[in-house]
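# After the sequence you'll find the predicted model.
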Amino acid sequence: MEKSITFAMLEDQDRQDLIRTISDSYQFAHDPPTTAKESYFDSFDWLLHNENLVLLKHDDTYCLKDMESSKVVAECPWEHKDVTRFWWDFPDCEIAALLKSCLDVRALLPFLEIEKRSEKLHILNEDEKTVLRVYLDEINPVGDAPIQKTIRTITLEPVRGYLKEFHDFYQFIEGTKVAEPCENLFNMMLKLSPRKPGDYSSKMKVALTRDMSGSMATRKILLYLLNVMKQNEEGVISDIDTEFLHDFRVSGRRTRSALSQIKDVFPDAKLDRFKEDFRELGQSSNKLRDLDVYLHKKEEYLAMLPVDLRPGLDPFFMDLEKQRKKELKGFTEVLRSDFYRQLVTDWEAFLVSDGDYDMPARNAEKPVITLAREFIWRRYTKIMKAGAKIDNETPDENLHSLRIQCKKLRYLMEFFASLFPSGEIALLTKQLKRFQDNLGEFNDLSMQQGTLKEYLDTINPESDQNMLIAAAIGGLITNLNVRQHHVRAEFSDQFRNFGQKNNRLLFKQLFKDGDRTTAKREVIL
């Protein structure tokens, strides 16, 4: 069966004139006009749009739609007054499962609200049977829209068994020259939204050219990171979801990494104050982020314990919630402080200045491609030497140090990715990330056990309730320790995979040997 087809009416055409034109050639039944409001939702970073999906609410129903076909993928009745924010706010239904897979911990945010006035025509044949349904819609934005414009559409919905009538009416509408076929109504509606898909991403997307100077390229990288921080400020303060803080912190950490690794492109004296201020800013949210991670792991932690021990974790998580409120309040005050506002103002002013210094830094005018290769190759060789020395007897601290080295390499590769062939840099980044996952999980498990042990030390085991808490915490520590030993045992295989010959050759060709006409792509995935 043919799918529905939508036309967009030309701006100088009138809907009532169209209805009169249709009545001259067709008989039809005319339903009374209806008016409804629709709200469209996605995450701040457009995770649904990236999967070609959109969530909308109309009347008392949420619908998850495919954007290209407008087909409803799943729907869920909603009788509550409150608007849902997270996938877990939905009852156990298909929409909840699909949103969970796309959004994880990200909140649903409205990006477009419209009012739709609809008229429905039932095109009839000589026997007065409906052979086609025609919807005439007027769509107007509600609230703060960049363009206060009405979109008027004609949608033809075929009826099974009457394909000829569908095609005849399609040609009839084309002949009236009052409308043009609309390939994607949703894209038209997006023009009414104050936000646009892709207007935010936490991923590094800095377009550099190989002939850029080191200082110019670094300014561009740092301005991008500053903009990401600024985009996340309000989400952190409003506590919309925990990923706003995560993205804010990652951009701050990348900033500190760039200042320490991309050496001698700015005079050191100009950077000392900024290095210290960004370090202080990062430290001010460390505990808040740790608490977010622990709270996200609640279900995972509970699943590690026998059912009868799980209630023992309730006081632990209640205490974490109280601490989080306190830490969020403190960090919100930091973001509203003179210290932070002055840091952002001064940092941006420094980055957009012409940088005309009396004594330019040693690498300021060097081509960025030269610096990128030098810095990445140096960091990579350090990692390979350090990793080769690690065995089963190596202290845990050495793995933690290697994790930091890998993070620095990852940041460098992200900063300068646009300077290298996208396929090759993506392959190496994927390999590095897999190795980082092993080191990161090992570190996380170590930190989590430390936090739980500190909490265990505060429990006075005199009551039955406290005994249950201590048993639950102790059981959790045991499980985490078992997992940590398993992850540690996987290190040698993960390092061997990262250091395989094809990876080594590709790192060497891209970052040590310079330009080549070909680079091996046979990296084992």
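Nice, I can see it.

# contacts, neighbours, all on C-alpha from now
OK.

# count of neighbours near residue 394?
10 (other C-alpha atoms under 10 Å).

# Tell me the secondary structure of the residue lying closest to residue 310 once chain neighbours are set aside, please.
With sequence-adjacent residues excluded and distances taken as C-alpha to C-alpha, 6 or more residues apart in numbering, residue 310 is closest to residue 302, at 5.7 Å. Put simply, residue 302 is helix when judged by DSSP: H, G, I helix; E, B strand; the rest coil.

# So residue 302 is in contact with residue 312, correct?
No. Applying C-alpha atoms under 8 Å, one finds residue 302 not in contact with residue 312, separated by 9.6 Å.

# putting a second one here so we can go through both:
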Amino acid sequence: MDWINKIYLNPSQSDQAWSKLNCDKLFKFEAINMWHNVLIKGENIMNKHLKSLAHQVNDYLKNDNKADAKKALTVSIEKLHDLRVATRKWLAVMNPDDEMVASFKKIIQASNKVRDMDVFLWEILPTFPESWQADLVALQAGLQDSRAELNSQFKVLLETELVDELVRAKKRLVKHAHAFESAHGRHKMPFKEIEKRLKTAVKELKLLDLEDKQLHKIRLLIKRLRYQLEHFYPEEHKALALTETIQERLGLFHDQYQAMNLLDKHQSLLTPHMFEQTYAFLQHEKQRTISALRQFLTK
């Protein structure tokens, strides 16, 4: 383990150790998992979130319980969610202009389809009427097969590309701690700007003619504002509560929107009548979700 300590505790002597790390694919995420043992003077918020992300990557890659496939699937769903949250929180404290932002966004982009299927299969599908469930078996089986394939592809991407980016980010964070802290401070959004953007978003959400894609953009903005508040203004409880509520309800709306897309893509697994019923059901639920949010915002 000396080469790991050299990388993180004495970067100026890390060339040989770094070469060893780059050659040793099997132990890269093991090295990442040891970051909690690294003592960095004046540990900042960026280091905290990078370590959290590293742990989530490690846990996700290690989840391979072949003896209990059902348990492994349950853990996989939970770990994927945790991994995506940790990634978003890390991105929220990075300088948006940093060259590594695009690499970490890959974690979100590459796992979107897996997450959409998880939500549909285990959150949306059970909400359909009980009398429909027998007609949805083929759809459920088809989506589970697709989910397994997409999950395998995502793990390969993590192991072959993104783990390298995590290790590289850690090396930069240790070696250039002061520069990272400065960049971190530069993209801290003033609270008045957060209030302004939040007020504008609420105003837009009350409009009746918004398209689904516009609502998606507002959801991403609200998510960013929430993470800014959590990182920099945790004492602003009222603003935090508002962003949390909006994000939760727009998240449900987005899940229902994506579920309709999945139905449309896999309608061959349903009878024409069942497809029409399930699609109309989701359209109705989606409208109820946004109506409830608008009612909340007008109180």
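Structure's in. What do you need? On a predicted model such as this, the values are computed, not experimentally measured, just so you know.

# tm score of chain vs chain?
Once the chains are laid over each other, their TM-score by TM-score structural alignment, normalised by the length of the second structure reads 0.72; 248 aligned residues with a C-alpha RMSD of 2.9 Å.

# what separates the residue nearest to residue 310 of the first structure from residue 321 of the first structure, distance-wise?
16 Å (C-alpha to C-alpha, to the nearest Å).

# ok, now how distant is the residue nearest to residue 310 of the first structure from residue 476 of the first structure?
Shown here: residue 302 of the first structure relative to residue 476 of the first structure, a distance of 8 Å by C-alpha to C-alpha.

# between those two, which one's more packed in?
residue 476 (23 against 18).

# tally of neighbours for the counterpart of residue 90 of the second structure in the first structure?
Mapped onto the first structure by TM-score structural alignment, residue 90 of the second structure lines up with residue 255. Other residues near residue 255 of the first structure number 23, with proximity taken as other C-alpha under 10 Å.

# Now do the helix or strand encompassing residue 255 of the first structure: everything it contacts.
Counting by DSSP states H and E, the element that carries residue 255 of the first structure is helix 243-261. By C-alpha atoms under 8 Å, 6 or more residues apart in numbering, the residues outside helix 243-261 of the first structure that reach it are 105-106, 202, 218, 222, 225-226, 228-230, 232-233, 235-236, 271, 275, 278-279, 282, 285, 289, 375, 408, 411-412.

# what's near enough to touch residue 20 of the second structure?
Contacts for residue 20 of the second structure (C-alpha under 8 Å, 6+ apart) come out as residue 3.

# what ranges do the helices span in the stretch 151-300 of the first structure?
For the stretch 151-300 of the first structure, applying DSSP state H, counting those that start in this stretch gives helices covering 163-176, 185-190, 214-238, 243-261, 268-283, 286-296, 298-303.

# so what secondary structure elements neighbour the first one?
Based on contacts counted as 3 or more C-alpha pairs under 8 Å, 6 or more residues apart in numbering; DSSP states H and E, the elements that helix 163-176 of the first structure packs against are strand 130-141, strand 151-158.

# corresponding residues in the second structure for it?
Going by TM-score structural alignment: helix 163-176 of the first structure matches no residues.

# The second one now?
On the basis of TM-score structural alignment, helix 185-190 of the first structure is assigned to no residues in the second structure.

# Tell me which residue is most central in the second structure.
In the second structure, the centroid-proximal residue (C-alpha atoms, centre = their mean) is residue 84; its distance is 2.4 Å.

# From residue 148 of the second structure, how far out is that one?
18 Å.

# just to revisit the earlier point, pipe the helices and strands packed on helix 163-176 of the first structure into CSV and attach distance to residue 482 of the first structure per row.
Shown next, in CSV, are those (distance: least, C-alpha to C-alpha, whole Å):
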stretch, distance to residue 482 of the first structure
strand 130-141, 56
strand 151-158, 60
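
# Throw those into a markdown table and include distance to residue 472 of the first structure and mean neighbour count, thanks.
Output for those, formatted as a markdown table (distance: least, C-alpha to C-alpha, whole Å; neighbours: other C-alpha atoms under 10 Å):
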| stretch | distance to residue 472 of the first structure | mean neighbour count |
| --- | --- | --- |
| strand 130-141 | 53 | 20 |
| strand 151-158 | 59 | 21 |
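
# for the ones you listed, which one sits closest to residue 329 of the first structure?
With C-alpha to C-alpha as the criterion, residue 329 of the first structure lies closest to strand 130-141 of these, at 35.5 Å.

# okay, the angle between that closest one and helix 163-176?
50 degrees (axes from the mean of the first three to the mean of the last three C-alpha atoms, to 10 degrees).

# mind listing what's buried in stretch 229-241 of the first structure?
229, 231-233, 235-237, 240-241 (16 or more other C-alpha atoms under 10 Å).

# Sorry, slip of the keys, the one I care about is stretch 177-194 of the second structure.
In stretch 177-194 of the second structure, counting by 16+ other C-alpha under 10 Å, buried: 177, 180-181, 183-184, 188, 191, 194.

# same question, stretch 325-340 of the first structure
Those would be 327-328, 331-332, 334-335, 340, for stretch 325-340 of the first structure by 16+ other C-alpha under 10 Å.

# Show me what that stretch is in contact with.
233, 236-237, 281, 284-285, 287-288, 341.

# Make JSON lines from those and add distance to residue 489 of the first structure to it.
Listed next are those as JSON lines, based on distance: C-alpha to C-alpha, whole Å:
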{"residue": "233", "distance to residue 489 of the first structure": "40"}
{"residue": "236", "distance to residue 489 of the first structure": "38"}
{"residue": "237", "distance to residue 489 of the first structure": "41"}
{"residue": "281", "distance to residue 489 of the first structure": "36"}
{"residue": "284", "distance to residue 489 of the first structure": "34"}
{"residue": "285", "distance to residue 489 of the first structure": "32"}
{"residue": "287", "distance to residue 489 of the first structure": "29"}
{"residue": "288", "distance to residue 489 of the first structure": "31"}
{"residue": "341", "distance to residue 489 of the first structure": "46"}
